[in-house]
Every structure is written in structure tokens, then in C-alpha cells.
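Asks: okay, here's the prediction I keep looking at, along with the sequence it came from:
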Amino acid sequence: MKKFISIFLSSLFLFSFVNVSLAEDLEIREFNPAIPEHAKILEQEKKLYDDYVDGVEDEEVLHENYEMLLNMNNISKEEYTYEDFKLNSGPPVPDPYIKKLNTSNPGKSLRSSTSPPQWEDRWDGKFVGGDILITNGTSSYGFLGHAAIYVGDNGFHHGKDYVLDIPGPGKPVRLTSFSSWKNQYMNKKGDYVSIYRPDFKKGYYNERAGYNANSLYSPVDGTYKNVKYGITLDPLNKEKIYCTLIIYQAYFYSTYGGFTSNFLLANDSEIILPYFLPTYFNYGKEISLVYKVIVG
């Protein structure tokens, strides 16, 4: 566990992706818990997360990485406390835990034996505007996480479908086809891309979020198309942005400033990590993992 925390936190938001080719003996496959190899991966993810929930943490390593994060991003201890840091740090929340989160704390999950919906019933092969993409393929260890949002066409891009993201320090916001984006982050065994879809009863919240992300940050004609990458504790900051903040803002404005019980508001001492993004949708109760592909 100490090794995990050290790797995960020391690389937090400091990584810039370098694209490499997929090895010839590997292929990208649909993730399916019915496949024994994939079921084993899911169990490993659950064990790692259970250890985190149980407080299996190395305080010395946490403090070291907390100080590193503050120093690298010019954030004071008053702005971002050590307790906030501990709350917002951790491994991916594994499915089927997504819909079984502690309603008193979006950063911690209750373990559950409840089975997820049948995998084949989740995905019809079509994206919906506002779909959220999360990958672990952003470092040699896969503990950092990166996120993008599907913006589709929205009448902006001449019929082409795109995902929008900001890949890291020194990089601008970009529009990429899903195929190209997926291939950039899936280069070694165990790399995956998960697609989450908020379960709003009013589906236009999703489509509107895709529209908002595009109109705010599209590098073609977005209002803030020249925004710089940077870590900020202001969830509505538009002078600097990081990957999950684009998605948070897209849904914040889609739900009319969060005026719906299905969407939680971030506080002003919070860094929204990719792996914890699903917890902002009513503590994970109003979002589904609809599709996942994995290298193996």
C-alpha cells in the first residue's frame, strides 16, 4: 500500500503523456466481468480500494506528497488542508461500488456485494453528449488517471464526433476523435478506458453538458479557448483548468448552477480527481459505468 500511495500521489497532476505504440501481442478488448481474467482484475481493484477505505495509509508518505503538491502548484496549507488532501486522494472507485457510496462523504465508499447491471445491457454502441471518459493509462504505473468529455458534433464540427480534454501541463485544450483518444491512452496491458453516463431523468442535462464543455473550452471557437492548464481550488476558475474541472463546470452549468439533487457542488478547498469524478453525481447513485475497454 505504501508503494501505491507513493507512486499515485507523487505523480499527481505532474505527468505529461507521451504516446507509444501498442505491443504486437496485445489487443484492445471489451471489458467483461464474466471473463475470468477480467473478473480477477475487478477483484484486485476492489481489494486496493477496500484497503484505502479501511485507512491503510502511510502518513509519512502522505505528508511528503502533500507538501510536493502544494509546492508544485503554489497552493498554501490554508487553502488546501492536509485533511482535504487525504479525503480527495485515492485509487479508482471500482464498479459495482459506484452506486453504493456513503451519502455522508463522497470521497469514501461503502463496500457492497451488490452485483452491477448485466454488462451486455449497458451499452448500445452509441455515445451520448456529456458521456465521461476516464482512463488509467497516464503513467507507467496507471495510478494517476485522466478524464475527457464527449461533446459530439453539436453543430460545431461539421458532423464529426469528438471528445474534449486538456492533457496536462503545457498542453492546450484539444478536440480528438474517440478512436484517437482511446489509442493514445491504451499502450500496455491493463490500460483501460471507462465510459460513465450520468443517469439524469432529464436527458438534456447530459447533452447540455457536452454543449457547455464545447462552447466554453473548444480550441476552435470556445469562449475560453486559450485557457492554460493549471491546478486551482476554485471549481469555476476559467483562467486555468485541469481535465476534470472542464467536466465539472460543464455539468455545473448544465444543471443550472447545481440546482438539482443529482449533482453535488465542490467546495472551495477541493481538487477534483478523475477517479472520484463519478461521486459528484449524487454520491455515485446517479451515474453508470456503461462501457469499458482494456488492453489485454
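Replies: Everything's here; your move.

Asks: C-alpha from now on. contacts and neighbour counts both.
Replies: OK.

Asks: which neighbouring elements make contact with the strand ranked longest in the chain?
Replies: Assignment by DSSP state E gives strand 287-295 as the longest strand of the chain. When contacts are defined as 3 or more Cα pairs under 8 Å, 6 or more residues apart in numbering; DSSP states H and E, strand 287-295 sits against strand 28-30, strand 192-198.

Asks: closest to residue 83 out of the ones you listed?
Replies: Nearest of these to residue 83, taken as Cα to Cα: strand 192-198 at 28.0 Å.

Asks: this is the other structure I want to compare:
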Amino acid sequence: MKRLVGILSLSLVLLVGGQYVTAEEISNYEVLYNQGIQEGYINSEELSLDNFEKNNEEFNKVYEDGKTENIIEDSLSYSEWLKLNNYGQYSNETVNEQPQGRGWASGFYIRRGDVLVTNGTSSAGFLGHAAIANGENQVLDMPGSGRTSRQMSSQAWVNEYKGKGWVRVYRTSSGIADNAARWADRNYFSTNGTANQNIFPSYSITTQLYSKNPSYCSKLVFQAYWFGTGSVPVMKNSSGIVTPYGLMDRFNANYRPSLIHIY
């Protein structure tokens, strides 16, 4: 397995992670930083190269943990993984507050089909986490390695993550959202639509985007809006891995959910 070593400029061969690799094969933080700027993910006025390098010490551990636990495919390099995770950045958006619904959570109403994204956790293989409200007071997600799909109250889900970072809530039109929520519930929790779970997919980050097992958090949400909305072109025809930080970019512009609340 190739390990990330930081910035190297010498042309030499090193023993890294039990394998011999050349300097050219090792990801360069400065190159990645400049790529992130060019691609619009990094604002150099808000994030310096020094801080980017410090952040990548944490990011690299998340990546390596995913490799160690065999939930990231071996072919995915660190630079490819980091780009999928938006270089560890999340865009600033204007909040369009819409306090309607019946799923009360810390002073705000979460509705069926709402998409939740948080930076309050980073599990092995991913930066951030994503979920979908599969009911007026329930949130459905896949919380990480070694675990399966999980349903919990909106309040409990928000409380689990908001103290560690932010939680963003996104909402699209109610008809589309209701259909996506129902699909997620019937395909990832209960085939009967009851409170008794009888679907238990395993957790793994693979490029098989349209298969339901194994799965992961943002893939669950993507599939809900891809399969659950019929012929309506809600999602872009996609492939590969959908990360929590890249999830909103997979929606077509006319159906992209609005940011309606930040915890």
C-alpha cells in the first residue's frame, strides 16, 4: 500500500508502507493545494498552504484508516480521494430559512426528504457525513465501517453531530422529497415501511454507485433521489464515488436542494 509522505522534491526511491515508491509517485501537498485553488474548492485568502498541510495530516489518517479497514478500493489514490472530498472544503452558501414541517429538532422542523450534511464526524474513508430524513421525525443514514443502516429521531441525529461541527439541512420540492424519502425507507430500512428494520446492508466505499449492498452514507442519499423520483431528472447521471461534501453537486441545477438551516 502506498502511503502519503508530504512534500518531496528529490528524485529518489523510498520504502513507504512496505513498498518501494519514487518521489514522483508520492502526493505533493503544494500541488494539491494549487489544484484545489484552480478548481474552485480552496480560497487561498481563507486557507493558507501551511493550514492545508496541517489539515491533511488529519485527512490522510481518514484515508489510511479506510484502506486499512478495506472500505476504500486499493486503486483509489490519496490525491483522487482528496479531490472527491472537495479537498476537505465545504462551500459557503446563503441560508433560505423554511421552518415548516413536523420533525422538530433543536428549534427547527425537519421534513421528509430533507438532506443533512455534517462535518461533525469523519469516519474511516470519508470526510463528513450525510443522511436523509425518511419520515417527519426520523433520519436514516449509514454511520460507518462495521455498521449497517440506522434510523433515529431527527433530534437525536442532530444532537449527535452539531456539538462537533455544523449540520446543514437541504430541502427540495415536497413531492420529489417525499418520493425519495419513501424509497430510502423501503430500500434501506424496512420493506414494509414500519419501525421494524429488516434491511441490513453492509458498509463499504466502492465505485458501484447503483448497487444497494454494500453502501455508504452519501450513496444512500444519492440513490434515494436517483431511483425514488422516477423519470424526473433530479440527479446527474453519475459514476464512481459520491462523497458527503460532493453530494449537492450531483443534483441537476433545477432540482438542487436549497440550504434552509445550519445547526
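Replies: Everything's here; your move. Computed from a predicted model, the values in this text were never measured in an experiment.

Asks: what TM-score do we get after superposing?
Replies: The TM-score (TM-score structural alignment, normalised by the length of the second structure) is 0.64; 206 aligned residues with a Cα RMSD of 3.8 Å.

Asks: about what we covered before: could you identify which of the helices and strands packed on strand 287-295 of the first structure is most buried?
Replies: Stretch with highest mean neighbour count among those: strand 192-198 (a mean of 22; mean count of other Cα atoms under 10 Å).

Asks: and that strand, what does it pack against?
Replies: In this structure, strand 192-198 of the first structure makes packing contacts with strand 132-135, strand 287-295, judged by 3+ Cα pairs under 8 Å, 6+ apart.

Asks: could you dump those strands to CSV with mean neighbour count?
Replies: What follows is those, written out as CSV (neighbours: other Cα atoms under 10 Å):
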stretch, mean neighbour count
strand 132-135, 26
strand 287-295, 21
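
Asks: can you redo those as CSV with distance to residue 91 of the first structure?
Replies: Formatted as CSV, those follow (distance: least, Cα to Cα, whole Å):
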stretch, distance to residue 91 of the first structure
strand 132-135, 12
strand 287-295, 16
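
Asks: tally of neighbours for the closest residue in space to residue 86 of the first structure that isn't next to it in sequence?
Replies: Distances taken as Cα to Cα, 6 or more residues apart in numbering place residue 62 nearest to residue 86 of the first structure, at 7.7 Å, with adjacent residues excluded. Using other Cα atoms under 10 Å, residue 62 of the first structure has 20 neighbouring residues.

Asks: is it correct that residue 62 of the first structure is in contact with residue 4?
Replies: No - the criterion here is Cα atoms under 8 Å, and residue 62 of the first structure misses it with residue 4 at 10.9 Å.

Asks: check contacts around the alignment partner in the first structure of residue 200 of the second structure.
Replies: The alignment partner of residue 200 of the second structure in the first structure, by TM-score structural alignment, is residue 226. Counting by Cα atoms under 8 Å, 6 or more residues apart in numbering, residue 226 of the first structure makes contact with 172-173, 217, 219.

Asks: residue 36 of the first structure - how many residues pack around it?
Replies: So residue 36 of the first structure, with other Cα under 10 Å, has 10 neighbours.

Asks: helices or strands up against the helix or strand in which the residue nearest to residue 86 of the first structure is found?
Replies: Per DSSP states H and E: residue 62 of the first structure is located in helix 59-73. Here helix 59-73 of the first structure is seen to pack against helix 2-10, helix 82-88 when contacts are counted using 3+ Cα pairs under 8 Å, 6+ apart.

Asks: mean deviation, the shortest one versus the second structure?
Replies: On superposition with the second structure, the mean distance recorded for helix 82-88 of the first structure (mean Cα distance after the TM-score superposition for the first structure) is 4.3 Å.

Asks: chain center to that helix: distance?
Replies: Its chain's average C-alpha position is 18 Å from that of helix 82-88 of the first structure, according to Cα atoms, centre = their mean, to the nearest Å.

Asks: on that earlier part again, want to try JSON lines for the helices and strands packed on helix 59-73 of the first structure, with mean neighbour count and distance to residue 150 of the first structure as columns?
Replies: Output for those, formatted as JSON lines (neighbours: other Cα atoms under 10 Å; distance: least, Cα to Cα, whole Å):
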{"stretch": "helix 2-10", "mean neighbour count": "17", "distance to residue 150 of the first structure": "26"}
{"stretch": "helix 82-88", "mean neighbour count": "15", "distance to residue 150 of the first structure": "24"}
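
Asks: to which residue of the second structure is residue 88 of the first structure aligned?
Replies: Mapped onto the second structure by TM-score structural alignment, residue 88 of the first structure lines up with residue 84.

Asks: give the contact list for the nearest residue to that match once chain neighbours are set aside.
Replies: Spatially, and ignoring its direct neighbours in sequence, residue 84 of the second structure is nearest to residue 243 (6.4 Å; Cα to Cα, 6+ apart). Taking Cα under 8 Å, 6+ apart, we find residue 243 of the second structure in contact with 84-85, 126-127, 218-219.

Asks: looking at the first structure, which of those residues hold up?
Replies: Checked against the first structure using both residues aligned by TM-score structural alignment, their matches' Cα atoms under 8 Å, those keep these contacts: 84-85, 218.
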